[in-house]
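1. Let's see this in three dimensions:
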Amino acid sequence: MYPGKWAAKNPDKPAVIMADTEAVLTFGELEDRSLRLANHLRSRGFEKGDHIAVMAENRFEIIEALWAALRTGGIVTVVNSHLTAAESAYIVDDCDARAFLLSTQLKKSSEVAEQCQQVENRICIDALPDGEARQAFAGWDEYEAVLGAASADKPDVEPRGDDMLYSSGTTGRPKGILPGATDLLIEDEDVSLISLFRSLYGFDEDTVYLSPAPLYHAAPLRFVMTTHSQGGTVVVMPRFDAEEALALIEKHNVTHSQWVPTMLIRMLKLPDEVRLSYDVSSLKVAIHAAAPCPPEVKRAMIEWWGPVIFEYYAATESNGLTIIDSQQALERPGSVGRDGVKGIVHICGPEGEELPAGEIGVIYFEATAALFEYYKDPAKTAASRHPDHADTWATTGDMGYLDEDRFLYIAERTTGLNIVGGVNVYPQEIENALALRPSIADVAVVGKTDDELGQVPVAFVQLADGLAEVGQADEIRSWLSDRLARFKIPREFYFVPELPRTPTGKLVKRKLPDPAVLAG
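-> The predicted model follows:
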């Protein structure tokens, strides 16, 4: 059910509260503003299946645009606001956006605007900038003016759309994950993801959901959608701060929240007199996902917050889901839960053969609904399918094993993925960028364990002949800052005379020194 039901019932109830300013977006305002934006898009020929991109910091307009796209039958892509201008523009172009909403508060907004002039409907959030920056926004409409001029009349039929978020690219180019098509209307209640979250975690009209993460991630965006569909209130943090998160739980009597392990670690690192001074007893459900959580961290959180800690294992592709509660996690440290809630797990060997309990292999989910597709990438889509069950079994490349009771454990990743504070980072993308630098003859990027972020990327660099190491690390970081998002830039650089490669040129990363024992 979309927010319109709750706007009719209680239009003044807060749908969204911004944690920093305490600004409120009511259900009545969310209904009116999302409807006006949707009607504007319709007036421009926007139809079911058309794509809309949004790039902004955490703010009301992301959520308004989400519901506007959903109620037109559109496909919405929220772009990571920490990407470089070139990375952002690639996604906007690749998703075939017919409309693009861009916050002018982002430092790189002018660069992004200049590179996205091909989008036919361009809307800037906030007023058009002054001075030289204004030139980049030639032909852009202002968001408030668009809403003010749009109709507030609700159409008789509003087909329901979906999101298409982007996975991190293993070779430098992320791909959109296109959901299966449906014939749902916006007011339909039988929306599988929302129904699943509602039944698993008890989202209802009394829910107060704290969102401490960026809204461009799949989990926060979809939990916001779930909360609003049930008439609950969302409290949005513009950025995560450990003590502030605890203060917000107490202040707003937060019942539900979703975290990545890095956030849990930072809260646990607060001095006891600080973290224990806040009342978190209102919490009913604290979900964590996105990255492996050290068992000792989970145990400490359960001891602190009680048995309200839940974990799920899934992917942006939504091809399957495992869940585990607090008691199960204490009994089976390291497990990410059992299957059967959404999809059945199959652990398979190199030829697709199914492996017995305890053996590590590729994790496939057997789905009962339509499988995802990678947008405009049939080869990657085909590679995600099981060789003998292509219509129903899919994988994202993760590896793991099942125990005798079908609890899943993650082992390693076939794609070489690192998870930095809950964000996917692929070494290949970083290596590709560094390979273009003249001073670098060869490079390898690996993940190094980090107490706070889980993993951080580090680089082994073979410099071009004749170059000295002094000052090179700082120069490389500066060079990368215009090419990669900050969280992708290696934290440490180790200079080596030669990288281990086979006679055929294949890099053998297992022969690299262990970065855990090297000095920064």
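2. switch to C-alpha atoms for all contacts and neighbour counts from now on
-> Will do.
3. can you pull the contacts of residue 460?
-> 443-445, 493-496, 499 (Cα atoms under 8 Å, 6 or more residues apart in numbering).
4. let's see this one next to it:
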Amino acid sequence: MTPEDAQAHIAASDPRFALTEAVIGGVRYPVFANAPAHLRVLLEDAAPAYGDRDALVYQDERWSHAELCREVRRVANALADDLGVRQGDPVAIAMRNYPELPILILAVAALGAVAVPMNAWWSEQELAYGLTDCGARVVFADGPRHQRIERLAADNGLALIAVRDAEALPGRPRYEQLRDGGRDDRWPDVTIAPDDDFAVLYSSGSTGNPKGVVLTHRGAISAVYSWIMARLMAPLVADPPPPLPEPDKVQPPSFLVVTPLFHVTALQSNFLQGLASGATLTLMYKWDPEEAVRLIKRERITRFTGVPTQSAELMDTARALGESLDTLEAIGGGGAKRPAAQVGQLAEAFPAAAIASGWGMTETNALGILIGGPDYVAHPEAAGRPTPPLQEMRIVDGDGKEVATGEIGELTVKSAANMRCYLNQPEATADTVRDGWLYTGDLARIDEEGLIYIVDRKKSIIIRGGENIACLEVEGALHRHPDVAEAGVFPIPDERLGEIVGAGVQLKPGARVDEAGLQAFLADHLAAFKIPDRLWLRSDPLPRGGTDKTDRRALRAQCLAADTEAGAPINEE
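-> Modelled structure (predicted):
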């Protein structure tokens, strides 16, 4: 079938994917007519549909779909009864990939409140910014995050709740005390509309501080059901069609979650999609390729999605251990572009798995562009094609006019999955979303086959192993040091992480700080992954462009050239 025929066939034969239209924020969009109205319904539907099948696995702990649903209900009621959380209230969650993180997100959503999962690598200063910006009065945190937030909680009267290895503050209950408080486990009596907010996720933009991206229930569910539909379409459009699996060899879906659940790749495309598909979701607290191989074998994992570094390390470790990992049916990528050479290597190493990649944004609930299987092997540089059936995409020039095939312009997306707004930033929202179209800041082109290629970024963003880093934020932290006159931050190509952070720094006369001293200073102001891996210190001014702004491209070229002349070449693009 053609993609259009496959889409029409599935929409006509499966009521879940029937389409209608809805007006959202004054703009008309195609939407799924019969999708769950909100995330609580998605969870309610999963429990009876998948019975006692494991839904969530963490180390030696397991929750069936029914048990997960029951814990979510109890925590939702505790949020309301013990902590006074009401519909629309923000609730912050600061932790690594513990099972309490997704359970809390679902419980907050079930109450009609707004979950704010915070970047677990943020410094105390960054956490303070996020908590102040979102206005949360209740915060759940594991040990390291709890320690960073304690002073802020005391000064601002926040209800800081200890999770796992955190030591509870006097008079504050722990998570398990709230969960086990003996309340009935009926769903909270609230009415949730499809376009109510369900979460705020923070994403580094081109400005100094992260932006809070406000996402709705309909937006998240639109993304989830689009991915499920794309999976159903794949065998219908394959040429030749894949052989039907033998009934006794069909594996139940089982996903390994290796990226942080405070990002859309793990939360939306893995966890929420997995719930809707009846998958078993196995969480990793932190990435360890040998542990990943062990879990894939033990849990019979069918789907692995990680940043390119992780899939490369999984491949190398499996080879070193002599493991075929033949339960894997799909190896996806997200967060950063996979090196083209890695695509064929993965396909050779895991012949039974479809190698795939995607492009998406926090602002789109991770929905966007997909490519996989032979198409990806044949076009490893491509981002792929728009995920059906809700999205429209255009590549436009500076005047908003669509460019011709093959020409480069800015990628724009119109979809019910798009964010509602940036929190507390109406000007940034108006600049990014115009008449329903989200201007992504990514420069792209489309070829004659309909494949989209992401070629550059308009915004000053570094993507280090899947983590977005705003150049201006790092520059702002460098300028806090008394010996720094000026700083310019830029990406350096890196074989393992894709990009790492570099900075050229003009020091003031008489300055005595060195590279290690500046990096140590930055540790008090930035998450570790944002601290420049390389610093070039200089006494002369940084190069400037025609508008008198720092010319990052010229600065980067100067710094890399200086290394080459000194006999320490950098992996230049």
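5. sorry, back to before: tell me the buried residues within the contacts of residue 460 of structure 1.
-> Of the members of those, the ones counted as buried by neighbours, 16 or more other Cα atoms under 10 Å, are 443-445, 493-495, 499.
6. In structure 2, what residue corresponds to residue 84 of structure 1?
-> Matched to structure 2 by TM-score structural alignment, residue 84 of structure 1 sits across from residue 123.
7. sorry, back to before: now the buried ones among the contacts of residue 460 of structure 1 as a markdown table including secondary structure and distance to residue 371 of structure 1?
-> Converted to a markdown table, those look like this (DSSP: H, G, I helix; E, B strand; the rest coil; distance: Cα to Cα, whole Å):
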| residue | secondary structure | distance to residue 371 of structure 1 |
| --- | --- | --- |
| 443 | strand | 37 |
| 444 | strand | 34 |
| 445 | strand | 32 |
| 493 | strand | 40 |
| 494 | strand | 42 |
| 495 | strand | 44 |
| 499 | coil | 40 |
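8. The alignment partner in structure 2 of residue 412 of structure 1 - nearest residue in space that isn't next to it in sequence?
-> Applying TM-score structural alignment, one finds that residue 412 of structure 1 aligns to residue 456 in structure 2. Leaving out its chain neighbours, the residue that sits closest to residue 456 of structure 2 by Cα to Cα, 6 or more residues apart in numbering is residue 443, at 5.1 Å.
9. close enough to count as contact, the one you found and residue 457?
-> Yes: counting by Cα atoms under 8 Å, residue 443 of structure 2 touches residue 457, with 5.6 Å between them.
10. more crowded one of these two?
-> Applying other Cα atoms under 10 Å to residue 443 of structure 2 and residue 457 shows that residue 443 carries more neighbours, namely 20 against 14.
11. what's the matching residue for the more buried one over in structure 1?
-> Matched to structure 1 by TM-score structural alignment, residue 443 of structure 2 sits across from residue 399.
12. What is the helix or strand hosting that match packed up against?
-> For residue 399 of structure 1, the enclosing helix or strand under DSSP states H and E is strand 398-402. Counting contacts by 3 or more Cα pairs under 8 Å, 6 or more residues apart in numbering; DSSP states H and E, strand 398-402 of structure 1 packs against strand 344-348, strand 361-366, strand 407-413.
13. contact partners of that strand?
-> 347, 356-363, 408-415.
14. Return the residues in contact with the residue of structure 2 most remote from its centre.
-> Seen from the C-alpha centroid of structure 2, the residue lying at the greatest distance (Cα atoms, centre = their mean) is residue 510, 43.5 Å away. Shown in contact with residue 510 of structure 2 (Cα under 8 Å, 6+ apart): no residues.
15. Equivalent analysis for residue 415 of structure 2, please.
-> Each residue near residue 415 of structure 2 by Cα under 8 Å, 6+ apart is listed here: 29-30, 364, 390-392, 436-437.
16. just checking, which of those residues belong to strands?
-> Members of the contacts of residue 415 of structure 2 lying in strands (criterion: DSSP state E): 29-30, 392, 437.
17. Let's have those in a markdown table, adding neighbour count and distance to residue 134 of structure 2.
-> A markdown table is the format used below for these (neighbours: other Cα atoms under 10 Å; distance: Cα to Cα, whole Å):
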| residue | neighbour count | distance to residue 134 of structure 2 |
| --- | --- | --- |
| 29 | 18 | 28 |
| 30 | 18 | 30 |
| 392 | 16 | 31 |
| 437 | 18 | 25 |
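18. Which pair of those residues spans the longest distance?
-> Largest separation among these by Cα to Cα: 30 and 437, giving 13.6 Å.
19. And the strands in the stretch 351-500 of structure 1?
-> Here the stretch 351-500 of structure 1 has its strands, by DSSP state E, counting those that start in this stretch, at 361-366, 373-374, 393-394, 398-402, 407-413, 418-420, 423-425, 440-450, 454-463, 492-495.
20. give the contact list for the most centrally placed residue in structure 1.
-> Centroid-nearest residue in structure 1, with Cα atoms, centre = their mean: residue 217, separated by 2.3 Å. Counting by Cα under 8 Å, 6+ apart, residue 217 of structure 1 touches 78, 80, 165.
21. what's the distance between the counterpart of it in structure 2 and residue 96 of structure 2?
-> If you follow residue 217 of structure 1 across to structure 2 using TM-score structural alignment, you land on residue 263. Separation of residue 263 of structure 2 from residue 96 of structure 2 (Cα to Cα, to the nearest Å): 11 Å.
22. Tell me which residues of stretch 480-493 of structure 2 come out buried.
-> For stretch 480-493 of structure 2, a neighbour-count test (16+ other Cα under 10 Å) marks 483-493 as buried.
23. which other helices and strands contact the lengthiest helix in structure 2?
-> Ordering each helix of structure 2 by length in residues (DSSP state H) puts helix 217-237 first. Under the contact definition 3+ Cα pairs under 8 Å, 6+ apart, helix 217-237 of structure 2 sits against helix 3-13, helix 273-277.
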